[in-house]
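Peer 1: mind looking at a prediction? Sequence and model below.
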Amino acid sequence: MWDRLLVDCRIATFEGGGLGIVENGAIGIADGKIVRVGKRTELAGFRAREVVALGGAWVTPGLIDCHTHLVFGGTRADEHAMRRAGASYEEIAAAGGGIASTVKRTAAASDEQLLGQSRRRLRALMRGGCTTIEVKSGYGLDTDSELRLLRLAAQLGEGEAVSVVPTLLALHALPPDQRDRRAHYVSEIVDKLIPAAAEQGIATSVDAFCEGMAFTPEEVERLFKAAAHHGLPVRLHAEQLSNQRGAELAARYRALSADHLEHLDQTGAKAMAAAGTVAVLLPGAFYALQEQRKPPVDLLRKHQVPMAVATDCNPGTSPLLSPTLAINMACTLFGLTPEEAIAGMTINAARALGLAHNIGSIAAGKQADLCVWEVESLAELGYWIGLPGPARRIYNGADS
């Protein structure tokens, strides 16, 4: 006997390359897994301890935020004011702001304080429909501090109805005291942090920021080689402010994703397509930084590069806590269709995390992470500006 049978619903399974719509559908759930999906008439003979009639609502996979920097201390609201006054990203960083200021505030906060602040952000994303949330480190900038943030990211999900996926953002920013010792700093990260994270098993992947104001392709490649040696997949912040050929580098190492990509060119897009690397689009950062150059969505479509969408929740350049607003922004700012944007926070986000075998679509054998939306059309998820969230959020088979 199944635990639950959801009936009287329209289902967007995101199986088979499209919406995968099932009208008058039903979903059988047992032991936190989906056991059957189909027409209500096809499942009529099966018994369940609980039958839930959804009144014709739409059901999608639970939303997946595949790129966040959720664990940090304090805010950077003062920098928001500076930016409104005309200061650039680079100017703010040069004045001691940016990532370095968050590093200081994060170091000064206790574990309890960081968990408390981060949990509020986590729960906001959950209310918006997220059932899986990636959380990067990156505000420690040394081995012990980065490992601390990875442990806190894992703790963040404990006792919450959400899956947290910790990512080691190993090369995020150069510490001010290491500006004249770049090679030494990169060696410390490559030789100490990567082996320690791998040994402790607390990172699902390794990420870096490849940019003129951050780390060079050569430095990132050293990191990627170390990650590969220790069996850790890689991801990359690439082509956000300039074209550093980061997407091509990511593709050479079969990266799960390359993220931002405003300055991506055709060579990079082709390389990503050949490698199966997902393009993660981050409209919150584009909006907050008031960028003018959009990611080349038509180029990504042309080469059939899967496009994911994420909040990029972080204190400086994307203080975004609404996954539905990210979907809307992907449509209105970047020109994605509602179907593409929703796929971007379900099946393609799962691909960007290497988890498409278990989440991201509604299919037998996958985890029963679902969102129930009381809307007439799925296009409303991309239409409403900041839709509060689903009417019902189901994680691991249970309402949450």
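Peer 2: Perfect, I can see it now.

Peer 1: CA atoms for contacts and neighbours, from now on please.
Peer 2: OK.

Peer 1: can you tell me which residue is nearest the centre of this protein?
Peer 2: C66 (1.4 Å; Cα atoms, centre = their mean).

Peer 1: residues contacting that one?
Peer 2: T132, I133, E134, A308, V309, A310, M345, A349, A350, A352, L353 (Cα atoms under 8 Å, 6 or more residues apart in numbering).

Peer 1: go again with 7 Å.
Peer 2: C66 sits next to I133, E134, A310, A349, A352, L353 when contact means Cα atoms under 7 Å, 6 or more residues apart in numbering.

Peer 1: of these - the most surrounded one?
Peer 2: A349 (33 neighbours; other Cα atoms under 10 Å).

Peer 1: measure the closest residue to it other than its chain neighbours to A271 for me?
Peer 2: Once flanking residues are discounted, A349 sits nearest to A308: 5.0 Å by Cα to Cα, 6 or more residues apart in numbering. Distance, A308 to A271, by Cα to Cα, to the nearest Å: 17 Å.

Peer 1: neighbour count: the two, which is higher?
Peer 2: Neighbours per residue (other Cα under 10 Å) separate A308 from A271, with A308 holding more: 30 against 20.

Peer 1: returning to what we had before: isn't there a helix covering the residue nearest to A349?
Peer 2: No. Assessed with DSSP: H, G, I helix; E, B strand; the rest coil, A308 is strand; it does not lie in a helix.

Peer 1: how about it, what does it touch?
Peer 2: Taking Cα under 7 Å, 6+ apart as the test, what A308 contacts is V278, A279, V280, L281, G344, M345, N348, A349.

Peer 1: can you rerun that using 8 Å?
Peer 2: With Cα under 8 Å, 6+ apart, A308 has these contacts: 66, 278-281, 341, 343-346, 348-349, 352.

Peer 1: in helices, which of those residues fall?
Peer 2: A341, A343, G344, N348, A349, A352 (DSSP state H).

Peer 1: columns distance to V190 on top of the residues you listed, output as TSV?
Peer 2: Output for the ones in helices among the contacts of A308, formatted as TSV (distance: Cα to Cα, whole Å):
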residue	distance to V190
A341	36
A343	35
G344	32
N348	29
A349	27
A352	23
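
Peer 1: neighbours around L264, how many?
Peer 2: 27.

Peer 1: state the distance from it to C66.
Peer 2: 20 Å.

Peer 1: same thing with G382?
Peer 2: 18 Å.

Peer 1: who's in contact with the longest strand anywhere in the chain?
Peer 2: In the chain, assigned by DSSP state E, the strand with the most residues is strand 48-61. The contact list for strand 48-61, computed with Cα under 8 Å, 6+ apart, reads 1-14, 24, 28, 346, 359-362, 369-378.

Peer 1: how about that strand, which residues are buried there?
Peer 2: Residues L54, G56, A57, W58, V59, T60, P61 are the ones in strand 48-61 that count as buried (16 or more other Cα atoms under 10 Å).

Peer 1: and what of stretch 325-344?
Peer 2: Buried residues in stretch 325-344 (16+ other Cα under 10 Å): 325-332, 334-344.

Peer 1: same check, this time on stretch 80-98
Peer 2: H80, R83, Y89, I92, A93, G97, G98.

Peer 1: and the comparison structure, right after this:
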Amino acid sequence: MTVLADIGQLATCPRDGRDAGLIDHAALAWDASRVVWAGPEAELPDRFADAERQSAGGRLVIPGLVDCHTHLAFAGDRADEFVERIRGTPYLEVARRGGGILKTVRATRAASDDVLEAGARDRLGAMLRQGVTTVEAKTGYGLTTADELRVLRLYRRLGEEGPQRIVPTLLAAHVVPPEFAADRAGYVRLITDEIVPAVAAEGLAAFVDVFVEDSAFTADEARAVFAAARAHGLGAKLHADQLSDTGGAALAAEVGAASADHLECVSDDGIRALAERGVVAVSLPIATLVLGQEPLPARRLLDAGARVAVATDLNPGSAPSSSLGLALWLACTRQRMTPEEALRGATAEAARALRLDDGTGSLAPGAPADFAVLDAPSLDVWLSTWRAEPVARTVIAGETAWSTGARHEA
């Protein structure tokens, strides 16, 4: 049994709440890998008198962050496109010339397993220093059966070795690869008849994602992919309404998706559909900053009763950053999400977007003892000031997975 005391402010983020469950002058207790108590330190029960005691030094303690939308494994970079966009070239024009996603597909296909693994491990290490303890990881830069499977096998290995939990998602329906440019239907059949069954047979993914956009896949093509996913016991996710209103939010509600991600161009009808069906809206504010777009309308979604998560969209083109802290700060400054709403978006709501029902994203009794200690006295102080790496300690399953070396024990 272990007690972390001297917590300046504790955010418990109850799963079914709407606030961050903030407690000042708090303590947190865990046994093995699970939280057993959280509350004001003055009310710490006598049964913890003999527990190992640690000190947070007056700092903020939050649940381990959950990054519920990343493209973790890829090769190469898109620095040339960064410069082109600065000069005014639209993203879709770059993509039509064979850049964008397809450029990363070429680099990823050509990369060795060792190169892909080294890059993914480096990004996970950066996330750990941000307090991220659970990571959703998509494929989508292979677009062949062999390449999609090898990335998912890499994710399985990374998840088994830890320390972070990896939630794998198949995104074979990212774009149509060049070898199928004249046979879109053939590529959709490859996904539904070969890739999805192969992934399911090895238990390599929890979800199947589809990019529904004029430059990617139609709603009907997505329905075919989701039908195959459902037949093989896999959940649904969507890249929806990012560059235009394609009805992606309504489609997400129709197919019972766990989440609809991006939603920069979502309609009022789409917002109502998400709220009514309980589909989590995932905000990706780094991507909108990079692409110069207006971000997801978080206030409209929240006011309509929808659940809103916040993630990085880590990828080499439109969101080349693994900083979930940056995404949260942008959610506050650009989307008018309060610090409590933003934190919930990267904890309890992000866990909901991944259908994790074991308490992940919360510090309520019974939840995993995953948490981060930040060099700030409170949530408002942390998110009102942008700092690159404010985390002093990241704990996963009750054990320190990363620390700055700052004193955290009594």
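Peer 2: Okay, I see it. This is a predicted model, so every value here is computed, not measured.

Peer 1: any idea what the TM-score comes out to?
Peer 2: Aligned and superposed, the two chains score 0.96 in TM-score terms (TM-score structural alignment, normalised by the length of the first structure); 397 aligned residues with a Cα RMSD of 1.4 Å.

Peer 1: how close does the residue mapped onto the residue nearest to the centre of the first structure from the second structure sit to E179 of the second structure?
Peer 2: Using TM-score structural alignment, the partner of C66 of the first structure in the second structure is C68. From C68 of the second structure over to E179 of the second structure the distance is 31 Å, taken as Cα to Cα.

Peer 1: what does L72 of the second structure give?
Peer 2: Counting by Cα to Cα, the gap from L72 of the second structure to E179 of the second structure is 24 Å.

Peer 1: what stretch of the second structure does the lengthiest helix in the first structure fall on?
Peer 2: Longest helix in the first structure by number of residues (criterion: DSSP H): helix 111-127. Following TM-score structural alignment, the aligned partner range for helix 111-127 of the first structure in the second structure is 113-129.

Peer 1: how big's the offset between the matching stretch and the first structure?
Peer 2: Compared with the first structure after the fit, stretch 113-129 of the second structure shows a mean deviation of 0.9 Å (mean Cα distance after the TM-score superposition for the first structure).

Peer 1: just how off-centre is that stretch within its chain?
Peer 2: 16 Å (Cα atoms, centre = their mean, to the nearest Å).

Peer 1: got it, and stretch 314-324 of the first structure?
Peer 2: Relative to its chain's centre, stretch 314-324 of the first structure lies at 11 Å (Cα atoms, centre = their mean).

Peer 1: quick revisit: which one of the contacts of C66 of the first structure is nearest Q200 of the first structure?
Peer 2: E134 (18.4 Å; Cα to Cα).

Peer 1: give me the secondary structure label for the nearest residue to the closest one once chain neighbours are set aside.
Peer 2: Spatial nearest neighbour of E134 of the first structure, excluding adjacent residues (Cα to Cα, 6+ apart): V165 at 4.4 Å. V165 of the first structure falls in the strand class when you classify it by three-state DSSP.

Peer 1: now check the second structure for the residue matching V165 of the first structure.
Peer 2: Per TM-score structural alignment, V165 of the first structure is aligned with V167.

Peer 1: now do the contacts for that match.
Peer 2: Contacts of V167 of the second structure (Cα under 8 Å, 6+ apart): T134, V135, E136, A137, A205, A206, L354.

Peer 1: which of those residues fall in strands?
Peer 2: If you go by DSSP E, the contacts of V167 of the second structure have T134, V135, E136, A137 in strands.

Peer 1: what about the last one, how many residues nearby?
Peer 2: It refers to A137 of the second structure. Number of residues near A137 of the second structure (other Cα under 10 Å) recorded here: 25.

Peer 1: ok, it touching F74?
Peer 2: No. Assessed by Cα atoms under 8 Å, A137 of the second structure is found out of contact with F74, at 10.9 Å.

Peer 1: which SS state does A75 of the second structure fall under?
Peer 2: Quick answer, by three-state DSSP: A75 of the second structure is coil.

Peer 1: who are the contact partners of it?
Peer 2: Contacts of A75 of the second structure (Cα under 8 Å, 6+ apart): T104, A107, T108, A111, V115, L116, G119.

Peer 1: may I see the ChimeraX selection of the buried members of the residues you listed?
Peer 2: Those of the contacts of A75 of the second structure that count as buried under 16+ other Cα under 10 Å are selected in ChimeraX with:
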select :104,107,108,115,116,119
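
Peer 1: from the contacts of A75 of the second structure, which is closest to D303 of the second structure?
Peer 2: Nearest member of the contacts of A75 of the second structure to D303 of the second structure, counting by Cα to Cα, is T104, at 37.6 Å.

Peer 1: map the closest one onto the first structure.
Peer 2: Using TM-score structural alignment, T104 of the second structure sits opposite T102 in the first structure.

Peer 1: residue contacts, its match?
Peer 2: Counting by Cα under 8 Å, 6+ apart, T102 of the first structure has contacts F72, G73, G74, T75, R76, Y139, P315.

Peer 1: where does the nearest residue in space to the first one that is not next to it in sequence sit, in terms of helix or strand?
Peer 2: Translated: F72 of the first structure. The shortest distance from F72 of the first structure to any non-neighbouring residue, by Cα to Cα, 6+ apart, is to T106 (5.4 Å). Assigned by DSSP states H and E, T106 of the first structure belongs to helix 99-108.

Peer 1: excluding chain neighbours, give the residue nearest to P295 of the first structure in space.
Peer 2: Excluding its sequence neighbours, the residue lying closest to P295 of the first structure (Cα to Cα, 6+ apart) is E262, at 3.8 Å.

Peer 1: what sits against that neighbour?
Peer 2: Contacts of E262 of the first structure by Cα under 8 Å, 6+ apart are E239, Q240, L241, S242, R293, K294, P295, P296.

Peer 1: so what does the first one match up with in the second structure?
Peer 2: To tie it back to what came earlier, the one meant is E239 of the first structure. Taking TM-score structural alignment, the alignment pairs E239 of the first structure with D241 from the second structure.

Peer 1: before we move on, what about the last one?
Peer 2: Following TM-score structural alignment, the counterpart assigned to P296 of the first structure within the second structure is P297.

Peer 1: can you check P217 of the first structure too?
Peer 2: Aligned partner of P217 of the first structure by TM-score structural alignment: A219.

Peer 1: what's around the closest residue to that match other than its chain neighbours, how many residues?
Peer 2: Once flanking residues are discounted, A219 of the second structure sits nearest to V212: 6.3 Å by Cα to Cα, 6+ apart. For V212 of the second structure, the count of nearby residues is 29 (other Cα under 10 Å).

Peer 1: same check, this time on G16 of the first structure
Peer 2: 8.

Peer 1: what does the one 3 residues further on give?
Peer 2: Counted with other Cα under 10 Å, the neighbours of L19 of the first structure add up to 18.

Peer 1: measure it to R351 of the first structure for me?
Peer 2: 16 Å.

Peer 1: sweet, I'm off.
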